[in-house]
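# model the following, please.
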Amino acid sequence: MSTLLPHGAAVALGVACHLGYFNKGEHHLYGVRYLQALFAASLTLGVILASIGGQPISDVLKEVTKFIAFFLAGLYASLLLYRIVFSPLNRFPGPFAARISNFWFSSRLSKHNAFQKVLDLHNEYGEFLRIGSNDLSIVHPEAVELIYGFGSPCRKAAFYDLMLPRVSLHTTRSRIVHNTQRRIWSTAFGDKALHGYEQRINAHQDRFLAHITSAGGRVNVARSFNFYSFDVMGDLAFGESFDMLTHSEDHWVIKLLNRGIGPLGYHFPMWFFRMMVAVPRLADEWWQFINYCTQKVGERIAKGTSTPDIMSALLKPYDGAKPIGTDLRMLEGDAQLIIVAGSDTTAATMTNIIYEITRHPSHISKLRKELASVNASICPNTIQHRQIQHLDHLNGVIYETLRLHPPVPTAQPRVTPPEGLTIGGVFIPGETTVWSPQYVLGRSNKVYNNAESFIPERWYSKPELIKERSAFAPFSTGSYGCIGRPLALLSIRTLLAKLLLTYDFAFAPGETGRGIEEDSQEHFTLAPGDLHIAFTKRADGDK
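As a prediction, the model looks like this:
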């Protein structure tokens, strides 16, 4: 009886902790503290037992270990019973193991291809998919507007706390902070600012064309577009290019970034991710990249706002004063956002555009004719964005590529309001994490006719091929929509036009496109697999 009472009490305490605390609210920020608290409680219990019982240390350790084991058994038994039997999400279809833990989904992502796994699961289970203990993936045509659109009652999920205490325009979960920061950011993407950026982007595009020519005809465009986009964003963020096109290799900090974001490809629960990066040496690359951004922000602050770039717009509200505290952390987070989001999305989209039009060469001819219609003597050296930004087929090719290969393919998680949310007549309980993956929606025949086919005309001359326009949101939508969309489209339109006018291109010998179809990865943003293209200079490409 003397041992049953404390062990029973330990089990009861574990159950009470789950029902009264862990089953309510968010706890992903406190994983390390919970471990510290468990250690402190164990130590305290050991001291008490040793002082009042006069038992040997070995016996005390055994008793403490048993008590903690029974406590954890009660805690996790209660948690599992709730998730398997009592959770209101149990009525939604999905793999049984997904009810138990989000680690089930993570365990399926050794190739970092969450977008393909989610597509396969939706094909098996339908529009509403339980993909985690408290997570639903929803591909009903109405989902995007209701989850992400203006007026949506949903809020950003725990995922966006991955950089805390640093936050950015993208990761802040506070609507008030976001709205305030967005007004500041908007000055960096007005017409006047974009015109200034275009002149600087032109110089990088000239270097890109020279890079293609010097490569001798065969180019891994996935890698080369990465060089280009990081050079551009380094210039526009800090006034300094990474010079990756010049050296034809990744800058050392980009190598750190590519290694550091690897864990994001597993879609780990945020509490686990934050514990991983808290372990010394386990996430060195992640922290070195963050420290680099912190250093560059400090250097950029010292230079002032005379250089017209994105960071100068973010610094102007301080009117020469040095940002400190949360303001400084926000700038550091924004620097990371500019580099990662601005670079990855442009590089991925350009790679996939080349993949699609090379597979469907009739669109290359159609694009060239459309460009010639602007000006019969148009050439790479004279292209201006204002001339081509409204071209139907050019935009159709871009949007169709974004539909089939969205730069953020799956999770942009939100949390439903306490009162719940109804989508397509289906009630979603409150405080549920929901997401509506663009990659799956882009291939849904409930959203598009001939969804698997590359048909750019659906965006201008064949609108009947689109059943639900609001489901198309490659730059997200609503108040959290990507503020850098105009800059991304400017860069994509002008670079694509210059490539079309400068080169003929086709798959390089031995290239089948397999890298795009099978080797693309997702680390929140899409990272296309290798794509080798054979470029041949056109006779009139030097005009």
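# please count neighbours and contacts with C-alpha atoms only from this point.
Will do.
# what about the residue lying closest to V434 once chain neighbours are set aside, which SS state?
Excluding the flanking residues, the one nearest V434 by Cα to Cα, 6 or more residues apart in numbering is L136, at 4.9 Å. Recorded secondary structure, L136: strand (DSSP: H, G, I helix; E, B strand; the rest coil).
# L136: neighbour count?
23 (other Cα atoms under 10 Å).
# next up, the contacts around it.
With contact set as Cα atoms under 8 Å, 6 or more residues apart in numbering, L136 has these partners: F128, L129, R130, T432, T433, V434, W435.
# now for the spatially closest residue to S436 that is not a sequence neighbour, how many residues are close by?
For S436, ignoring the flanking residues on the chain, the nearest one in space by Cα to Cα, 6+ apart is I138 at 4.9 Å. For I138, the neighbour count with other Cα under 10 Å is 24.
# I131 is in contact with I138, correct?
No. The criterion here is Cα atoms under 8 Å, and I138 misses it with I131 at 9.9 Å.
# show me what counts as buried in stretch 352-362.
N352, I353, I354, Y355, E356, I357, T358, R359 (16 or more other Cα atoms under 10 Å).
# actually, stretch 279-299.
Buried, per 16+ other Cα under 10 Å, within stretch 279-299: 283-287, 289-290, 292-294, 296-298.
# quick check, distance from that stretch to the centre of its chain.
Distance of stretch 279-299 from the chain centroid (Cα atoms, centre = their mean, to the nearest Å) equals 19 Å.
# who touches that stretch?
Residues contacting stretch 279-299 (Cα under 8 Å, 6+ apart): 238, 253, 256-257, 259-261, 276-277, 331-332, 335-336.
# next, the structure of the following sequence, for comparison with the previous one:
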Amino acid sequence: MLSIGILLALAALFAVGIPIARYLVDAKGLRKYPSAGISAFTSLWSMWHNRRMKRFMAIHKAHERLGPIVRVEPNHLSFNTPEAFYDIYSHAATNILKDVYYDAIAGPFRSSGNTRSREEHTRKRRTIANSFSPKGVAEYEASVTKTVHILLDRFDELHAQHGESGFNATPWIHMFTWDAIGDVVFGESFNFLENGNDTCVAETPEGQQHEVQAIASFLGGVQYANNIGYLGTDLAKWLKKNVLYCSYGAKMGANFSNISIHKIRRRQEIPEEAAPQDVWSRMIAANKKPGAHVMPFGELVAESNSLLNAGNDTIGSSLTSLLYHLARNQEAQKKLQSEVDPVFLPGVRVCPYNDVKDIQYLRNCIDESLRERPPVGIGLPRITPPEGSVIAGQRIPGNTSVSVPTWSIHHNPALFPDPYAFKPERWTDEKQIPALRKFCLPFSTGGRACVGRNLAYLELEVAVASIFHRFHVELVYPDDELDTLEWFNSSPGDLFVKITPRVTA
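Okay, the predicted model is just below:
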């Protein structure tokens, strides 16, 4: 009978030996590409940097050190080349699908954001795309306007409480975006801004209600799913079912889904004739069309999770980053204020979208912030078809994971001179505009591009114009860089600001 020591030694040999053997055999010919540390042998390199919430930066530095193509996992190549973005993500890349990573992070039901099936994605996107068309988004403006009013009230109160000492704006901005997306999707705000915290009701599938902290639930669940995704589909599913089901990350992920369940059930109680013009109404209408696929409850929860995810985190991260850039660049802030002030009539605190959407410098500031601090910094993983693909001039074998890190493309000095500087003026520089239009892609590109782009711009333009018309914003610590933390999206860290009212409320 084998001793425990021998068994442990065999297990260690198995764990170490197989990756080394695979590396030496090199069945796909990937060994010719430089690797970041031990990334050619194991996904532990990605998991380690993801756990530190800096994987996007580790990959960026690896590209700076090793060149345009880096092996960041045993079966994953990262491309820091502009042409690769279109080879992998564009409408023309019809045979390159979402990576098996999404199988590892997904639950029993898929959303339009994590399904790998092109057919299923087309069906789901058709159901929700009308909700985020320009016409559909226009119907949500009242929800956004109402929430911006409450944010301005809260900022007035925070100024009165803290004065010159300032306050941390990050949690308040995320409470704002949670409130707005709750109203847009379900016709009901979370009321976090009014309550002064992010406590809300969640509900289990069995109907048991409990209170949770929404932001911690979301971020904890996303980080857990993101980290486990690097383990591979079969191992990830086994661990989730048998080992990690009681972990902090699993509990936070369940809490986040339970928030959606509670909102859905409350929304279902509203009679159709009394229903608000929200995303939910449009989804139900699409489900009722002749021949339409009727989403089961689990699919509705998955889709709601996806909408809450993008609607709170992407917009919240973008607004926080923009607040930071304009507080740090006082000349840009003054120029923006000189552009937005004339469109505000006396007594108007929140300007209609139609009055601000054509202010070029406002849009320049938003676009430049999205370039310099993209809400998704990682390379979204895709997989080549069995026959392989040509990417950036390289013949890549079939069933190989590939990606282009958005952060690295957005900070490529060959595309964007002085890439780490916040320069709204670059968006009117005729020499830079072609690269900006083609390679500044914060919402990705192709068939998998973010469906909520129109809502994001409406919310950002209305909120930014109103905030900077009402307040002068400064950094409490002018020399500090705003930290960037990678959960899945790249979320800003704490942002301490002091605000001074410019106009009477």
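# related to what we said a few turns ago, filter the contacts of stretch 279-299 of the first structure down to the buried ones, PyMOL style.
Of the contacts of stretch 279-299 of the first structure, the buried ones can be selected in PyMOL as follows, counting by 16+ other Cα under 10 Å:
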select buried, resi 238+253+256+257+260+261+277+331+332+335+336
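# which parts of the stretch 401-505 of the second structure are strands?
401-403, 471-475, 484-486, 490-492, 496-501 (DSSP state E, counting those that start in this stretch).
# kindly report the same for the stretch 101-250 of the second structure.
Using DSSP E, counting those that start in this stretch, strands in the stretch 101-250 of the second structure cover 167-168, 199-203, 209-213.
# the shortest one vs the first structure, mean deviation?
On superposition with the first structure, the mean distance recorded for strand 167-168 of the second structure (mean Cα distance after the TM-score superposition for the first structure) is 2.1 Å.
# which bit of the first structure covers that strand?
Strand 167-168 of the second structure corresponds to residues 219-220 in the first structure, going by TM-score structural alignment.
# looking at the strands of the stretch 401-505 of the second structure, which one is packed in the most?
strand 401-403 (a mean of 25; mean count of other Cα atoms under 10 Å).
# and that strand, what other elements does it pack with?
strand 76-79, helix 82-89, strand 382-383 (3 or more Cα pairs under 8 Å, 6 or more residues apart in numbering; DSSP states H and E).
# E430 of the second structure is nearest to which of the ones you listed?
helix 82-89 (19.2 Å; Cα to Cα).
# over in the first structure, find the residue span the following helix or strand past that closest one aligns onto.
Using DSSP states H and E, the helix or strand that follows helix 82-89 of the second structure in sequence is strand 97-98. Following TM-score structural alignment, the aligned partner range for strand 97-98 of the second structure in the first structure is 155-156.
# where along the stretch 51-200 of the first structure do the helices fall?
57-81, 96-100, 103-106, 114-125, 143-148, 175-186, 191-214 (DSSP state H, counting those that start in this stretch).
# what about the alignment partner in the first structure of R265 of the second structure, which helix or strand?
Aligned counterpart of R265 of the second structure in the first structure: G298 (TM-score structural alignment). Using DSSP H and E, G298 of the first structure maps to helix 284-303.
# what about that helix, distance to the chain center?
21 Å.
# so how far does the next helix or strand after that helix sit from its counterpart in the second structure?
Using DSSP H and E, the helix or strand that follows helix 284-303 of the first structure in sequence is helix 310-315. Superposed on the second structure, helix 310-315 of the first structure shows a mean distance to its aligned partners of 1.4 Å (mean Cα distance after the TM-score superposition for the first structure).
# tell me, helix 310-315 of the first structure lands on which residues of the second structure?
The aligned range for helix 310-315 of the first structure is 279-284, by TM-score structural alignment.
# how far out from the middle of the chain is that stretch?
22 Å.
# what do you get for stretch 272-292 of the second structure?
In this view, stretch 272-292 of the second structure has its centroid 26 Å away from the chain centroid, taken as Cα atoms, centre = their mean.
# so what touches that stretch?
Outside stretch 272-292 of the second structure, the residues touching it (Cα under 8 Å, 6+ apart) are 127-128, 130-131, 139-140, 183-187, 293-295.
# can you give me the buried ones in that stretch?
P276, Q277, D278, V279, W280, S281, R282, M283, I284, A286.
# and those residues as TSV, adding distance to V451 of the second structure?
Converted to TSV, these look like this (distance: Cα to Cα, whole Å):
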residue	distance to V451 of the second structure
P276	21
Q277	18
D278	16
V279	13
W280	15
S281	17
R282	14
M283	14
I284	18
A286	16
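# ok, so of those residues, who is nearest A414 of the second structure?
V279 (40.9 Å).
# ok, the buried residues of stretch 352-362 of the first structure vs P409 of the first structure, which is closest?
Nearest to P409 of the first structure among those, counting by Cα to Cα, is N352 at 13.1 Å.
# and the closest one, what's its match in the second structure?
Match for N352 of the first structure (TM-score structural alignment): S321.
# pretty sure that match contacts P492?
Yes. Here S321 of the second structure reaches P492: they are 6.7 Å apart, a contact under Cα under 8 Å.
# what's the overlap in contacts for those two?
Common neighbours of S321 of the second structure and P492 (Cα under 8 Å, 6+ apart) are L482.
# so how far is the first residue of stretch 267-287 of the second structure from its last?
This stretch, stretch 267-287 of the second structure, spans 16 Å end to end (Cα to Cα, to the nearest Å).
# kindly report the same for stretch 48-59 of the first structure.
13 Å.
# K66 of the first structure touches A9, doesn't it?
No. Using Cα under 8 Å, K66 of the first structure makes no contact with A9, being 11.7 Å away.
# pretty sure I96 of the second structure is touching P385, no?
Yes. If you go by Cα under 8 Å, I96 of the second structure and P385 touch, sitting 6.0 Å apart.
# whereabouts in the second structure does stretch 398-413 of the first structure align?
Going by TM-score structural alignment, stretch 398-413 of the first structure sits over residues 366-381 in the second structure.
# buried sites along the matching stretch?
Neighbour counts over stretch 366-381 of the second structure (16+ other Cα under 10 Å) mark 366-381 as buried.
# closest to R470 of the second structure out of those residues?
Of these, the one sitting nearest to R470 of the second structure (Cα to Cα) turns out to be I366, at 17.9 Å.
# what about the closest residue to that closest one other than its chain neighbours, which helix or strand?
Nearest residue to I366 of the second structure, sequence neighbours excluded (Cα to Cα, 6+ apart): L322, at 6.8 Å. L322 of the second structure is part of helix 315-328, with elements assigned from DSSP H and E.
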